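Enquirer: return a 3D structure for these sequence lines:
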Amino acid sequence: MALILPVENKLPQFGNDCYIAPNATIVGDVQTGDECSFWFNSVIRGDVNFIKLGNKVNVQDGACIHCTYQKYGTTIGNNVSIGHHAIVHGCTLHDNVLIGMGAIVMDNVVVHSNTIIAAGAVVLENTVCEPGSIYAGVPAKKVKDISQELISGEINRIANNYVKYSSWFKKDGE
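Expert: Next up, the predicted model:
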């Protein structure tokens, strides 16, 4: 059973039709939109500040979302995929963003819409990622503009697939 706990009298609040894997951990001041999914061993820790997620956000296996005490909450827009073992910390991700597997997004980063952070990238504190771009490397730098085909073909496809995947688990768990 998933671990959902209050912290300082703040209990996570979930939108409609969300999926939470049995070993996901979600604590504190966390608010989600609709059709979000939290996969195996994901950790969403709203203990020291807020975490707010829009609709159709998927937090894949082993990913961690946290925030910074008295400084930076974490805000995530709609249609966002956070890849396996990624770390998203005290930052803002706008709509239609893909955070690749193992990427790290640090405090006070802003990732604008229609942007991909490549697998393994490290986006350093205070970085502003331009909309419609791909960032890669350590430290992450813009490597190219993103095509409309990549936005609809990858970013949207992955977010929609995770809504579909979660339906399999919800159906089988009934």
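Enquirer: could you use CA atoms for every contact and neighbour count after this?
Expert: Fine.
Enquirer: what's the longest strand in the chain?
Expert: strand 43-53 (DSSP state E).
Enquirer: report the buried residues of the longest helix along the chain.
Expert: Using DSSP state H to assign secondary structure, the helix with the most residues in the chain is helix 156-172. By neighbour count on 16 or more other Cα atoms under 10 Å, the buried set for helix 156-172 is 156, 158-160, 162-163, 166-167.
Enquirer: before we go on, could you also do this sequence so I can check it against the first one:
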Amino acid sequence: MPSETPADLLRRHPGAIIQPFKGVWPRIAEDAYVAPGAVVVGDVEIAAEASVWYGCVLRGDDHFIRVGPRSNIQDGTVIHVMLDAHPTIIGADVVVGHGVRMHGCTVEDGALVGIGAVVLDGAVIEGGAMLAAGAVLTPRKRIPAGQLWAGSPAKMMREVTAQEREFIAFDIRHYAGLARAHRDAAREVAAL
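Expert: Model prediction:
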């Protein structure tokens, strides 16, 4: 990611709260989108074409947070870390639904975390896996690649279907287009 001044970073994301923690500023790719009202603090890296939506909080203070290319973090999600033990790492092409809570966990490429789900310390969602809406993935649990888990605590339900894999790919494309449109609208308002 190219270096830029904090003023440039703030100008690119009007209405978002982007601030350093202990001198470490978030690093946000030029074509990533952070919505107005989102909060991004400290050691957070948001890769190319990723999007962080309205009302999200990404707090990289006790450890780091990484959001991979084209991943979307939907409205009202809170992402934090576990002090000196577990960062939160989100791979490429990941869908994180509305109102998700993630704490010191890893979500690998092409996975989906359903609306309102909770993913706790040391948990891993492997590539192409899905955690259902409202599910709770307890500490240190691992969802193997290509499986759908649901419930509280989450348990394996079945394999992810071809239709569900297609939905994840569609959602990634859809949110990339939405991010471009919302970014343009936010900049238009900021220019008034």
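Enquirer: hang on, the earlier thing: farthest-separated two in the buried residues of helix 156-172 of the first structure?
Expert: Maximum pairwise distance among the buried residues of helix 156-172 of the first structure (Cα to Cα): 17.0 Å, between 156 and 167.
Enquirer: quick one: neighbours of the equivalent of residue 72 of the second structure over in the first structure, just the number.
Expert: Under the alignment (TM-score structural alignment), residue 72 of the second structure pairs with residue 58 of the first structure. Burial of residue 58 of the first structure is recorded as 29 neighbouring residues (other Cα atoms under 10 Å).
Enquirer: also residue 163 of the second structure?
Expert: The local packing count at residue 163 of the second structure equals 9, with neighbours defined by other Cα under 10 Å.
Enquirer: state the distance from residue 64 of the second structure to residue 122 of the second structure.
Expert: Computed as Cα to Cα, to the nearest Å, the residue 64 of the second structure to residue 122 of the second structure distance reads 14 Å.
Enquirer: hmm, I typed the wrong one, I wanted residue 98 of the second structure.
Expert: Taken as Cα to Cα, the spacing of residue 98 of the second structure relative to residue 122 of the second structure amounts to 21 Å.
Enquirer: ditto for residue 190 of the second structure
Expert: Residue 190 of the second structure sits at a distance of 40 Å from residue 122 of the second structure (criterion: Cα to Cα).
Enquirer: who's more crowded, the two?
Expert: residue 122 (21 against 13).
Enquirer: secondary structure class for the residue mapped onto the more buried one from the first structure?
Expert: Taking TM-score structural alignment, residue 122 of the second structure has residue 108 as its aligned residue in the first structure. Classification of residue 108 of the first structure into helix, strand or coil gives coil, according to DSSP: H, G, I helix; E, B strand; the rest coil.
Enquirer: what's the local residue count around residue 55 of the first structure?
Expert: If we define neighbours as other Cα under 10 Å, then residue 55 of the first structure has 21 of them.
Enquirer: quick revisit: what's downstream of the longest strand of the first structure, the next helix or strand?
Expert: If you walk from strand 43-53 of the first structure toward the C-terminus, the next helix or strand you reach (DSSP states H and E) is strand 58-59.
Enquirer: what helix or strand is the residue lying closest to residue 6 of the first structure once chain neighbours are set aside located in?
Expert: Spatially, and ignoring its direct neighbours in sequence, residue 6 of the first structure is nearest to residue 28 (4.8 Å; Cα to Cα, 6 or more residues apart in numbering). Element membership of residue 28 of the first structure [criterion: DSSP H and E] is strand 25-31.
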